[in-house]
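Asks: sharing a model that was predicted from the sequence below.
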Amino acid sequence: MIYNLPHTRQFDENTAVCYNSDFTVAVPVVKNVCYFNEADFFSEKLLRQKCEDLLRASAGFEQEYENFVRQKARRPSYDIYACFQSFNEACKAFFPFIKLLQKKLPAGATILNLWDRTGWLGALLQGFFPEQRVITLWEGDKDVLGYKGFHFWYQDEVARREMEVGFANLNKPLPFEDDSVALVFGLDTFHRFDQSLLLQELLRITPENGAILFPHVHLSNSEPEPFFERGCRQLHGLDYDAFFGQLFENTGRQGFVFPEPEMFALNELYEQQPHPIVSQPNSHHYNAMLAILPQSWAESEQLEAYRFADLQDPESCHILVNPLLHIDYSRQLVRIDRAKYSDRVGYLLDRHPIYLEKLSRAEDYRLSGVAAKALYLAGQLYTVQEIAAELELPVADLLPILQDMQERDIVQLVPVTKDQMRLQQYITTQEYVLPESQLTLTVLWQRSVARYGDELFLISEWDESEFTYADCQEIIRQIRLKFAAEGLQRGDRLALITINNFEAVLTVLAAVQSGLVVVPLEYKLVPATVAHILEEVRPRLTFIDEHVAGVFGDLLTDQRVVQFDGEHEPEAFELFSDWLADQEEDTAFPSVEVSPGDLAVILYTSGSTGIPKGVMLSHAQLVRSSRLVTESFHWQTKDRFFAVGELDAMSGLRNACFAPLEVGAAVVIPTVMSKSNMFGLCESIAQHQATILGTTPALLNQMVQFERRVRADLTSLRQVICTGSALSVELKQAFHEAFGIAILNYYGLTETTGICITEKEGAADLNSSTIGRACDCIAQVVDESGEIVVPGAEGELRIFSRNIMQGYYQREELTRSVIRKGWFYTGDIATIDAAGNVQLKGRKREIIKTADGLLVYTSEVEQILERYPSVQEAAVVPVIEAEKEKMLSFIVLTEAVTDQEPIRIALKKFITEKIGDRNVPVEIHFTDALPRNANGKVLKTALTI
């Protein structure tokens, strides 16, 4: 025991009190954290009350604190010095002591970290000295973490006794026994407190063969250049040196003043060589490391730089990416961004000229492809070993790349745990990286019920019913019990061929929690395609609804089928209500272990052309995608998402089933009748007071055209998110002018688990056709050889992220054709400007090459056609005849016309004026409607003449 409080009384499993023999000092202990700053005399009533108050102030706010950190990135506020802490001179001045201390500190010795406002220094010390015991202290319930923060981030490590956390007032006696601490570490501390008392206490608790280090002590040796205000006590280095000489005369100790910039330079800038332990009190530098060391160390030991090659186990290290730098992943370029953090980076660098000298090595550094991917994965909290495995590289090949980046201060390898790394990532970026244990749809649902049980989840227009999260939990439980009774086991397939309804949503949620793989199919598919897919996935159970029962009934005679309840149910299949009611009351609830990497859904997609292919997506990918939606668009608990899409599409499935769970939002599920026409849909939005609409440009275009009729119905909407096809600037502007809502454009494919490029809340650009910037991914535009093109140039868009699909189901060769070296090649032609904004130009396979070799993008022609006043929507289809490529266009007019030829001539002239005659379709055909799938995407293969 090192605390000088020999007695303990346990109040309950969470609270206790430590006290001395005469009861004059008693310290509350809550969940193994000692609150020395709350010490009092021993009174059981008083101490119980203090423990209860502290428990409420820390663990009692865990849910609220977690919600806070999960959404902090929406409105970030950065502590620039906390971000900079691991890289700056103050921290790096300590590094030349690491080898010496690793040699001198015995196993099991205690390291005391005096002043740890972010929790990071204690983690770093624990990593560098894994055989020692680390105690980290902070003042109290204030600053970056406070009681709630330390409890949230360190409760597991404190419970495992891997690190001890305490709170103490450093202007009072320290609560440790004499000679009990082998190393005291006090970064940015000594000039802040009562130096006489603090030094007296530290010398008491540290034996003569121990060490006391004070990195970053303010000196008055010279005024800072350029001048800036600094607080706390400032003495000259000679004053400290003279004092140490008197203090340690005739003792085994010696005091030193090491200029901080010179210690930094020793570790970061000079050739690696030993350095004598010699005090330099008369330096012109105004920050120093003060050290009290055994005199024998100065006589026999030396300081040495601690660099990449000295890491004892680099494979298990995490990687800090320097927050002062801008990593342009689209161009694989590193640069110093003085404007970052609201110009705070420039302000900071002006105050740290020697650090700027080191950082200049990173300016305009060109990353290799492996380096760029490694930096991205580092931000996702992968260790070096995990990055190597993800990139399918030997660790030995990755380490030199990391070493080169560390020598340029682009990164720093740190021997910390994943939870500790999550904390520093949060402090640096304000983004909360979900721990691995939370990356399943089971955990996501359980959390939503625990947090938002009384909030509405489903609002069904089908029967005007409403269900809270708690209501849905009970239904899901019954469905899962029925799955177990049916003999369904983890990994079995479950097919759904249905229009979206509340029973289908709950069935999906129940299935993924039971470890089943959900296969939602588009209800408009032709029977032959459905038969092919069912034969491919072989579902153990298939759910349908009344709208498809007659169409696919003959295909399902050999299937176990359940039909969702409707208005006119045929008797061929068992109804969902009867199937669910046929359940034994005392059936044991099944316990199924689901892992983040487990397959959760197979979504069949063909785009506008091609044979349907099954995209395999995991639990973790769907959880991350759902969180990207809620955090990019700032969804709130009070929101009501209007679910236009169907469950067989990425956005329809995620936005209706999973994304709302992150924030406890509600989902409005309209009827088929409401979705069948724009006016019915708008009336449904008004009736249910929906606040968020997710849709495609086609529907938004109709709303603009009939703005006067639908404006009153859309007053409840606060947000419109749009994906699926190109969104023109004209439509953006017209919609905003008509309804006062800025459309947020986003991009994602089923293969990327949806959203990967987006305009975030508050960042919509009405004057640009951008689809936004890369979101939790690397997005690049490359030429035919895979080389990155210059900013603004066209090429194929490729994506690297953790959310790239697991592959196409049973189609390995096709998977390999689109995923190459970890990159998913989208087939979309795009540009990325210097600021990272992405614009789509067309599909790679929907490009026409004219006779003179010029390229024409069908999507560009479609956008121009839809700008013509009498055109409601248009589709342009490339065809090949007699080995020549040409375009056919299909037009839906706002009003029918008897004589079509004049408008055909006018359209050709309009296109010629806007984008040139080479873009004029060879043929223009008029039709009443464009064929679409259930999710609004135009089926170009169905357009014929």
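Replies: On my side now, so go ahead. Numbering: from 1, shown residues only.
Asks: hey, let's count contacts and neighbours off CA atoms from now on
Replies: Fine.
Asks: can you name every helix or strand that the biggest helix by length in the chain contacts?
Replies: The single longest helix within the chain, with elements called by DSSP state H, is helix 469-485. Helix 469-485 sits against helix 441-452, strand 456-460, helix 502-513, helix 576-581, with contacts defined as 3 or more Cα pairs under 8 Å, 6 or more residues apart in numbering; DSSP states H and E.
Asks: Ala531 - nearest residue in space that isn't next to it in sequence?
Replies: In this structure, Ala531 finds its nearest non-sequential neighbour in Leu555, 6.4 Å apart by Cα to Cα, 6 or more residues apart in numbering.
Asks: you'd agree that neighbour is in a helix?
Replies: Yes. Note on Leu555: a helix contains this position according to DSSP: H, G, I helix; E, B strand; the rest coil.
Asks: and the helix or strand containing Phe467, what does it pack onto?
Replies: With secondary structure defined by DSSP states H and E, Phe467 is part of strand 465-468. In terms of contact count using 3+ Cα pairs under 8 Å, 6+ apart, strand 465-468 is assigned the packing partners strand 456-460.
Asks: the strand it packs on packs against which elements?
Replies: Of the remaining helices and strands, those touching strand 456-460 by 3+ Cα pairs under 8 Å, 6+ apart are strand 465-468, helix 469-485, helix 502-513, strand 666-669.
Asks: and the angle for it with helix 469-485?
Replies: In terms of direction (axes from the mean of the first three to the mean of the last three Cα atoms, to 10 degrees), strand 456-460 departs from helix 469-485 by 80 degrees.
Asks: coming back round to it: looking at the helices and strands packed on strand 456-460, which is buried most?
Replies: Of the helices and strands packed on strand 456-460, the one with the most neighbours on average (mean count of other Cα atoms under 10 Å) is strand 666-669, at a mean of 27.
Asks: what about versus this one:
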Amino acid sequence: MDNAVRLVWDRAEQAPDAPALREGERSWTYAELRSGVQGAMEQLHGRGIAPGDRVLVVMPTSAEFVLAYHAILALGATAVTVNPLCTARELTHFVEDAGCSTALGWHEGEAAVRATATDCGMDLWTLHPGAIATSGDGQPAEVAARDAAVLLYTSGTTGAPKGAVLTHENLVSCGVALNEALDLSPDDSMGTALPLFHVFGQAAVMFTAYAAGGCLSLQHPFDAAGLLQMAADQQLTGIAGVPTMWNAMLHAQTDLTAADLAHLRLACSGGAALPLEVAKAFKDRFGAVVLDGYGLSETTGAATFNSLANPRKEMSVGRALPGGRLAILDEDRQPLQPGLAGEVAISGPFVMREYWNRPEATAAVREGEWFLTGDIGRMDEDGDLWIVDRKKDLVIRGGYNVYPREVEEVFYGHPDIREVAVIGVPDNRLGEEIAAVVSPQPGADIDPAELRAWLEERLAAYKVPRVYQLIDELPKGPTGKILKRGLDRESISTAGDRPPRVTSTH
């Protein structure tokens, strides 16, 4: 199997009437899902999409995302999936870097992608529920296993966002490995409210469900009580979400009990380590075992996962997935003994092919067979992995990765900003909140509320700092470099200004 969409085609041949996709009151069998993908293929082909083209996808979690995404891959093109909250400025970077020829938008909130399409002279297809007609024709294009299927943009720790090239092999391998680790079957139904533009929802959930020949149920936007009710009504066997979602469901106002969720045997968590207490409390209330894992965009969201077959260890993200390997390397990139902390390295069929058009960046994260994550971890003798530190400066806000340098570069476009440090500070609800420590230009008078409004015009909402602290001088080292470790995160979290969202006057 080369083209990843063969998972759907093959299942449609084997069990055409088996349930494949559900969203709200709408549902598709595998035969209907294939026909929907074929219909999207026709419409995209009519818009000139050919093998090797890149298509910008700016859509929320929806059935139409699933249909259009599979159609892009079926045509031998590459899907460039990005957050619908991105601004026109951010979308333009993706278009120019990837060389996109067409954009797909959503009928709600399409202003940014429409502006980008107009500025870049691109075709824009705006979708809405029911926009994709069905068809009975069209076969997946022949592709090589290592051909690009998806470009997922990630900033890493420095510079502008760069595209991780995920191949057809990466996507299928991710689905097959997680399918084996979770012991799934065609009888399983997985539900999620995760964003499908992100690697977790797109690869680790959607492709895992379809590798098993099971059904995928979607919710958008996320509603804790609603997702639990969907699980009960549809007799879901699994739910996938980030830790903030499990916390929200754990405390949801609902009368549902473990008896109502008797079919729910799996609760899959990712995006950050899930405290064991939360997992225990969720199982006590609803009966499902919450398991978490570890992966990056560059590893198709796959690297490790906790298994029902092994005891869950406090804050461990589990063992290497089937087909993959892990190592902890020292500063000379040599393997360390169990228990010692070093850089986490990953090998296996889910590791990306490359960073798009960035050979130097690609070489920097390769050491032989290993992909170097930049994360610091340790492994025990059983192979269980703990992440003890993250990539330098990375902030994970409610499951979203926010890279401070990208935000800081926007700050420096403001005429009243002299220096700024963007950091993560503790937050009980989200795990981390984004804070900005700002040093104004001499004589400037900065209003944090106005500054936040200014940023909201230039950054996706989840990247905009909610906490602000104004100081005369940021701490610096001997070379003049700003020392973020010299900032008191606890103090900033409690004493910083949290201006409400306001309408910008700029």
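Replies: Noted; the coordinates are in hand. Note that the coordinates shown come from a computational prediction; the quantities given were computed from them, not determined experimentally.
Asks: what does the TM-score come to for these two?
Replies: Here the TM-score for the pair of chains, by TM-score structural alignment, normalised by the length of structure 2, is 0.76; 425 aligned residues with a Cα RMSD of 3.1 Å.
Asks: so can I have TSV of the helices and strands packed on helix 469-485 of structure 1 showing distance to Leu700 of structure 1?
Replies: TSV is the format used below for these (distance: least, Cα to Cα, whole Å):
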stretch	distance to Leu700 of structure 1
helix 441-452	32
strand 456-460	23
helix 502-513	25
helix 576-581	35
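Asks: mean deviation, the strand holding Phe467 of structure 1 versus structure 2?
Replies: On superposition with structure 2, the average gap between strand 465-468 of structure 1 and its aligned counterparts reaches 0.8 Å (mean Cα distance after the TM-score superposition for structure 1).
Asks: circling back: between the helices and strands packed on strand 456-460 of structure 1, which gets nearest to Val594 of structure 1?
Replies: With Cα to Cα as the criterion, Val594 of structure 1 lies closest to helix 502-513 of those, at 7.2 Å.
Asks: who's in contact with Thr299 of structure 2?
Replies: For Thr299 of structure 2, the contacting residues are Asn170, Phe350, Val351, Met352, by Cα atoms under 8 Å, 6 or more residues apart in numbering.
Asks: corresponding residue for the last one in structure 1?
Replies: Using TM-score structural alignment to pair residues, one finds that Met352 of structure 2 aligns to Met805 in structure 1.
Asks: swap in the first one?
Replies: Aligning on TM-score structural alignment places Asn170 of structure 2 opposite Gln621 in structure 1.
Asks: then Ala232 of structure 2?
Replies: Taking TM-score structural alignment, Ala232 of structure 2 has Ala686 as its aligned residue in structure 1.
Asks: now that match. Nearest residue, chain neighbours left out?
Replies: That would be Asp713: by Cα to Cα, 6+ apart, it lies 4.7 Å from Ala686 of structure 1.
Asks: before we move on, what about Ala281 of structure 2?
Replies: The shortest distance from Ala281 of structure 2 to any residue that is not its chain neighbour, by Cα to Cα, 6+ apart, is 7.3 Å, and that residue is Leu250.
Asks: next: Glu343 of structure 2.
Replies: According to Cα to Cα, 6+ apart, the nearest residue to Glu343 of structure 2 is Ile376 (4.6 Å).
Asks: isn't the one you found right next to Asp389, touching?
Replies: Yes. The criterion here is Cα atoms under 8 Å, and Ile376 of structure 2 meets it with Asp389 at 5.0 Å.
Asks: between those two, which one's more packed in?
Replies: It is Ile376, of Ile376 of structure 2 and Asp389, that has more neighbours when counted by other Cα atoms under 10 Å, with 20 against 15.
Asks: Pro28 of structure 1 contacts Ala16, correct?
Replies: Yes. Using Cα under 8 Å as the test, Pro28 of structure 1 is close enough to Ala16 to be in contact (6.2 Å).
Asks: returning to what we had before: tell me the contacts of the residue nearest to Glu343 of structure 2?
Replies: In this structure, Ile376 of structure 2 makes contact with Ala341, Gly342, Glu343, Val344, Ile387, Val388, Asp389, Arg390, Lys391, judged by Cα under 8 Å, 6+ apart.
Asks: try 7 Å this time
Replies: Neighbour list for Ile376 of structure 2: Ala341, Gly342, Glu343, Val344, Ile387, Val388, Asp389, Arg390 [criterion: Cα atoms under 7 Å, 6 or more residues apart in numbering].
Asks: count of residues packed around the alignment partner in structure 1 of the first one?
Replies: In structure 1, the position corresponding to Ala341 of structure 2 is occupied by Glu794, as judged by TM-score structural alignment. Glu794 of structure 1 is flanked by 18 other residues according to other Cα under 10 Å.
Asks: can you classify the nearest residue to Glu794 of structure 1 once chain neighbours are set aside by secondary structure?
Replies: Closest residue to Glu794 of structure 1 apart from its sequence neighbours, by Cα to Cα, 6+ apart: Thr831 at 4.9 Å. Classification of Thr831 of structure 1 by three-state DSSP places it in strand.
Asks: structure 1: matching residues for stretch 101-112 of structure 2?
Replies: Alignment of stretch 101-112 of structure 2 against structure 1: residues 540-551, by TM-score structural alignment.
Asks: give me the contacts around the matching stretch.
Replies: With Cα under 7 Å, 6+ apart as the test, stretch 540-551 of structure 1 has contacts from 492-498, 523, 559-564, 566, 568-569.
Asks: all helices for the stretch 51-200 of structure 1, in order.
Replies: Along the stretch 51-200 of structure 1, the stretches classed as helices by DSSP state H, counting those that start in this stretch are 62-70, 80-84, 89-92, 98-104, 120-128, 146-159, 195-205.
Asks: correction: the previous question concerned the stretch 601-750 of structure 1.
Replies: Using DSSP H, counting those that start in this stretch, the helices of the stretch 601-750 of structure 1 run over residues 619-632, 650-653, 659-663, 672-676, 678-687, 697-705, 707-710, 729-739.
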